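> predicted model and sequence below, questions to follow.
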Amino acid sequence: MNNKGFNWFFPIAIAVILFIFLQPMFSSSEGPKIDEEKFYELVEAGKVQEVLVYNDVNKADVFLTKEAKAELSAGAKKQSDPFAAFNPSTGPDYSFSFGDKTFLLENYREIKQANPAIKTSMDYTTAKNPITEILFSVLIWVAVLGLFYFFLFRRMGGGGGPGGQIFSIGKSKAKLFDEKDKVQVTFKDVAGLEGAKEEVQEVVDFLKNSDKYTRLGGKIPKGVLLVGPPGTGKTLLAKAVAGEAKVPFFSLSGSDFVEMFVGVGASRVRDLFAQAKAKSPAIIFIDEIDAIGRARGRGNITGGNDERENTLNQLLTEMDGFGTDTNVIVMAATNRADILDKALMRAGRFDRSIYVDLPELHERRQIFDVHLSKIKLDENVDREFLAKQTPGFSGADIANVCNEAALIAARNNHDSVTKQDFLDAVDRIIGGLEKRNKAIKPSEKKRVAYHEAGHAAISWLVEHAAPLLKVTIVPRGRSLGAAWYLPEERSLTTTEQMFDEICATLGGRAAEQTVFGTISTGALSDLERVTKQAQAMVTVYGLNEKVGNISYYDSSGQSEYSFGKPYSEQTAKTIDEEISKIIENQYTRALQILSENRDKLDALAGKLLEKEVIFREDLEEIFGKRAWDPELTEHPVTSIEDPTSHGNVLNPDQTLEQ
């Protein structure tokens, strides 16, 4: 186990085990020698239990009765054998040779006839080859010890397998990428993320040209934290750093520190930093660091929580910068930065926090360029068009769209991936698979048509709602109908914009009430969405006059572990009343808008029942163009000739929370 020289402990231990268990094989299997006359005397005395006669060698083994064995002494051989306790003798008590087998049998028969009380039995067999028996036993033991060595000693260094974990449970599980294992990902493979790439490129420059910065008295940053929504490319960015830096790169996940044994996490942290310092300059990348970096003291959970805190404490100690001469930079990624411990986020540990946001329009086009380079495309596919159709999509979502489009094209036996394949792919990812064979009653289908027509009508008639692109009453996934909108990519949302969005979301239920006089359970997702929006307006954004400019949102995440509310019961009653007031006012507004445009609502629902899928052109034909949306009017996003095709689609019913 040491690195100073060969360790003789294990070979000696194996040799002792072999000597103990294999020693009986090499000892004689015969008992003490006696002559034939002595054998007859033992039989006449009734001391022989069994006689085993070997036909081919004229030899016989004698096995005494229990009483006779008790009378005899242990024998000189057994007394001098230090391992007799480990290997109790199971062989014959005596052995003898005879000349003529016929003469032996006659004498034996005469003795038994003279004394019928003698219970001695005689059996016949063939002598075994001792060399063959020894070789067979040796092979069995070699196989057993070989498996024992493989699972216990050989794999203890690698940490794999059941046996390996016994000796390497405290070793780091980080995967090392160095000059032998070159990472092929570079910054050219990371599309978009200009700001994040610029900052991590500076980290690479720190490691390559550290003297350039330290000669002026500066210190290399100890840690860089990548924060952002899932799928935005945090791990990919770290891989690009590994490919560009040309220094040893240790990669592992935060959950790799977690183990059922106490103290293992802290031991792995120590081992990881020891390896990195030995290969300095180096980079350590911890993905999903929130698995061990969660703030301490949250909740009164013991056991596993204490072990996680011990691991975090060791990580804080290692990152504290005691040794400033070691060029080791720690990179980490998480999408839960709000729950990380403050001591982990302070300067001197994670000096820099890089936010990796969802890609903008031009960044989405660059991401499409990367993923479409591996796909056989049709000439009519426009990357700019695809980027416009995917607002709010992350890099992982765009990669999924490209892959799904290729699968759809192959399923339809296309020679290349067409524009329609991409549109169908977005349809499939957002709404689910079409279920045209699902049986729906005509009355339910009519209700679904008016519900979706209500959404479409109000979103077209109010100013700040996202304009509709496509409506369908073909069941998809778990929904009976769906509507696709073109949400505006904005950073701030006003009160009027949220009111219009709530009104448009309630348009489905308002249409049911206006036309049928009754409402159904089909508005469940709509009600959930508007409730969250109204609740956010009152309790988070301070957009309610009665409650005032107060926000009960806790960005630190401490409220998750609190059983109390940060406001009184009277305030809670006021909040409930204001949330209900916002929703009911917008529902009344939706009823009024649909009542004033009942003829247009009926025309839109009738066209939806006829075609099952309608597009923006159908709404323009019934309602006219939107006066307050000149950009959309001058540069229409869609130009559909076949109204039964899937057309241009976007994230359905996108809201501020999404």
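Thanks, I have it. Residues are numbered from 1 along each chain as shown.
> going forward, measure contacts and count neighbours with C-alpha atoms only.
Will do.
> next structured bit after whichever strand or helix holds Glu620?
Assigned by DSSP states H and E, Glu620 falls within helix 616-623. Downstream of helix 616-623, the first helix or strand assigned by DSSP H and E is helix 630-634.
> can you give the contact residues for the helix holding Glu620?
Counting by CA atoms under 8 Å, 6 or more residues apart in numbering, helix 616-623 makes contact with 457, 460, 468-470, 600, 603-604, 638, 640, all of which sit outside it.
> take a look at this one as well, against the first:
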Amino acid sequence: MIDKKAKNKNNFFWIYAVIFAIFIGIFFFKSSFSDPKKIDQDTFFDILSRGEVKKIIVKHKEIVHVFLKKQFLYSSNKKDSINIPLLDKGNEKKFIPKSLQYEFEIGDLQFFQKKFEEYKKKYSLDTIIDFKNQQEYTISKFFFDYGIFFILLIIFWIFLFRRIGSASGGPGGQIFNIGKSRARLFDENDNVKITFKDVAGLEGAKEEVQEIVEFLKSPQRYTKLGGKIPKGALLIGPPGTGKTLLAKAVAGEAKVPFFSLSGSDFVEMFVGVGASRVRDLFEKAKEKSPCIIFIDEIDAIGRARGKSSIAGSNDERENTLNQLLTEMDGFGTNTNVIVLAATNRSDILDKALLRPGRFDRTILVDPPELNERKEIFRVHLQKLILSTDVDIDFLSRQTPGFSGADIANVCNESALIAARKNRSKIENQDFLDAIDRIIGGLEKRNKVIKPNEKRRIAYHEAGHATISWLLEHAAPLVKVTIVPRGRSLGSAWYLPEERQLTTPEQMKDEICALLAGRSAEEIIFSSISTGALNDLERVTKQAQSMVAIFGLNERIGNISYYDSTGQNEFSFSKPYSEKTAQIIDEEISKIITEQYQRAKDILKDNEKKLSILANELLEKEVIFREDLKKIFGDRPYPDEIGDMLSNIS
């Protein structure tokens, strides 16, 4: 079935195109057949001396129009044309339309007039001269000269206004709707199915948002003691943690009008449109109060004013922000309208937007922790056909740092992998493959790697696995592979412990495990390679944080140069002296050197087992925790999740 709106748009396009083509044709017709022919003064006086000129008109003391006598205009073989003998050259005849006249420019009017009178007296001519200093138009001449441009201009503006009106969501595509709000309204007539039951984890954030809904459902419960309903709540957190999902749950639970839009919906190329849309939005909200306004990605208009602005380039955005600030807390804003906003860049928001009275509550939506990830997995696994070996506890441990959106992607990717393998149910291995695919990238088994390079990669990854197995605070190993994946030529997968506090010993063990790959290369091949780039980057940041951020270094002491406000981000000066900078560099280098030597010492003591592990990697390409257990025996330190990982093969 053809969309009627699309069909109407096509019809209007062809109408505009035909009208435009007609007027362009008229313009060229007029320019081709209506303009007088240009000649010079010598040619004119030559024609004048022959007695062929009936009259001349001098316009604006600059241009002379020449009219010939009828007897010197006679018909030729061409229709609607005349032949002027003066322009004949040999046997060639130049045909000129009947309406054509001569014109030429003069410099000095008095000199021209004097010479004209001399020719007129000398040749006894009856030629008339007339002067027209004011522009005279007939209706037709005005149409041909200027009317076409006005009509084309009107058609262009009508077309532009229709497009702008359509883009702004106005009925009939009218330009007057460009300043109207583009918010989408959800009320009791809309079937919003998402509720707080669909939001897994995020218990703290969910409680605060639920209280906002209660404010609107029963305000007397809170105002009878003299309290005021909050004006707004700001959801802050990394991408994918569920900020917009919480807003959808509010829309499904509130049972009050819910206006939803994005911060970019206020942005427009025309001056004043953003502020006008803010005013219109709040006017509609006041009519529907009590209600909720949800602005997603509010940083599009809420960026701090006066920073990094060049020649008023952000004046329009600042005007929009000023109007939003006034509507949220200014004169005459005592209404039951709550503004709910979300952003993942709270550090760049204007301070006036974050003060109490506007956004009274700041709700942090952090990445889910272990128990919260279990709940999120249970929500997304409900629609999947699962095998009995799927272990939700293991999957939640295997995805530290994953957001809700990442977990949803893991579940979807696992279903695609199982379908690709023609399985009737999704198995635990499909989830592991999905996690590997998301973290490391797609496997590249067809990538050509030289045998000596592959052997070096095997020893590099075996070094990581060996140190991780033998150190107390290193993350437990899941598997090691030398199959290229993404940008890496090999990788080791661990199950890091989720902890709230970290000691220097734990950080040093992690640094030692990261340096083990390059240490193994140096021990076996007596040389190192560029394969440790990612390891060195992580090691340097870890050591730098120990010295300059967390105050875990004896020489620097209990001092932190971390700036949580971000104000020194673009500063060219360091918050410490050159002497302190030298000490920081020395301590960072010292930590890394000590842990590198520590890794070498451990690997030398276990060089035989290291070689066995590397050769097994070359043979199988992927080895698991049980393979390490056969080579090294049980871990020398307590391992709470060893039994769980031992079941993965």
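Looks like it came in fine. As the structure is a prediction and not an experimental result, all values here were calculated from the model.
> quick one on the thing from earlier: mark which of the contacts of helix 616-623 of structure 1 are buried, thanks.
Buried by 16 or more other CA atoms under 10 Å: 457, 460, 468-470, 600, 604, 638, out of the contacts of helix 616-623 of structure 1.
> contacts only, for Pro359 of structure 1.
By CA under 8 Å, 6+ apart, the contact set of Pro359 of structure 1 is 192-193, 232, 392-395.
> buried ones in the helix holding Glu620 of structure 1?
Neighbour counts over helix 616-623 of structure 1 (16+ other CA under 10 Å) mark 616-619, 623 as buried.
> what about Ile151 of structure 2, which helix or strand?
Counting by DSSP H and E, Ile151 of structure 2 is part of helix 148-167.
> which residues does that helix contact?
Contacts of helix 148-167 of structure 2 (CA under 8 Å, 6+ apart): 16, 20, 23, 27, 171-178.
> I'd like those residues as JSON lines, with neighbour count, distance to Phe294 of structure 2 and secondary structure appended.
JSON lines is the format used below for the contacts of helix 148-167 of structure 2 (neighbours: other CA atoms under 10 Å; distance: CA to CA, whole Å; DSSP: H, G, I helix; E, B strand; the rest coil):
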{"residue": "Tyr16", "neighbour count": "17", "distance to Phe294 of structure 2": "40", "secondary structure": "helix"}
{"residue": "Phe20", "neighbour count": "16", "distance to Phe294 of structure 2": "44", "secondary structure": "helix"}
{"residue": "Phe23", "neighbour count": "15", "distance to Phe294 of structure 2": "49", "secondary structure": "helix"}
{"residue": "Phe27", "neighbour count": "15", "distance to Phe294 of structure 2": "53", "secondary structure": "helix"}
{"residue": "Pro171", "neighbour count": "11", "distance to Phe294 of structure 2": "23", "secondary structure": "helix"}
{"residue": "Gly172", "neighbour count": "10", "distance to Phe294 of structure 2": "27", "secondary structure": "helix"}
{"residue": "Gly173", "neighbour count": "18", "distance to Phe294 of structure 2": "26", "secondary structure": "helix"}
{"residue": "Gln174", "neighbour count": "18", "distance to Phe294 of structure 2": "26", "secondary structure": "coil"}
{"residue": "Ile175", "neighbour count": "20", "distance to Phe294 of structure 2": "26", "secondary structure": "helix"}
{"residue": "Phe176", "neighbour count": "13", "distance to Phe294 of structure 2": "25", "secondary structure": "helix"}
{"residue": "Asn177", "neighbour count": "19", "distance to Phe294 of structure 2": "21", "secondary structure": "helix"}
{"residue": "Ile178", "neighbour count": "23", "distance to Phe294 of structure 2": "21", "secondary structure": "coil"}
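> and the aligned partner of Arg445 of structure 2 in structure 1, how far from Val474 of structure 1?
In structure 1, the residue matched to Arg445 of structure 2 (TM-score structural alignment) is Arg436. Arg436 of structure 1 sits at a distance of 6 Å from Val474 of structure 1 (criterion: CA to CA, to the nearest Å).
> can you check Leu252 of structure 1 too?
Counting by CA to CA, the separation of Leu252 of structure 1 from Val474 of structure 1 is 45 Å.
> and stretch 334-352 of structure 2, which residues are buried?
336-347, 349-350, 352.
> the residue lying closest to Pro97 of structure 2 once chain neighbours are set aside: neighbouring residues, count only.
Nearest residue to Pro97 of structure 2, sequence neighbours excluded (CA to CA, 6 or more residues apart in numbering): Ser81, at 4.7 Å. The number of residues packed near Ser81 of structure 2 is 18, by other CA atoms under 10 Å.
> what about Gly332 of structure 2, neighbour count?
If we define neighbours as other CA under 10 Å, then Gly332 of structure 2 has 9 of them.
> which position in structure 1 aligns with it?
Per TM-score structural alignment, the equivalent position to Gly332 of structure 2 in structure 1 is Gly323.
> helix, strand or coil: sort out that match for me.
At Gly323 of structure 1 the chain is in coil, as set by DSSP: H, G, I helix; E, B strand; the rest coil.
> ok, now how distant is it from Lys277 of structure 1?
With CA to CA as the criterion, Gly323 of structure 1 and Lys277 of structure 1 are 10 Å apart.
> before we move on, back to that, can I get the contacts of helix 148-167 of structure 2 in CSV including distance to Lys231 of structure 2?
Converted to CSV, the contacts of helix 148-167 of structure 2 look like this (distance: CA to CA, whole Å):
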residue, distance to Lys231 of structure 2
Tyr16, 49
Phe20, 53
Phe23, 57
Phe27, 61
Pro171, 32
Gly172, 35
Gly173, 34
Gln174, 34
Ile175, 33
Phe176, 31
Asn177, 28
Ile178, 27
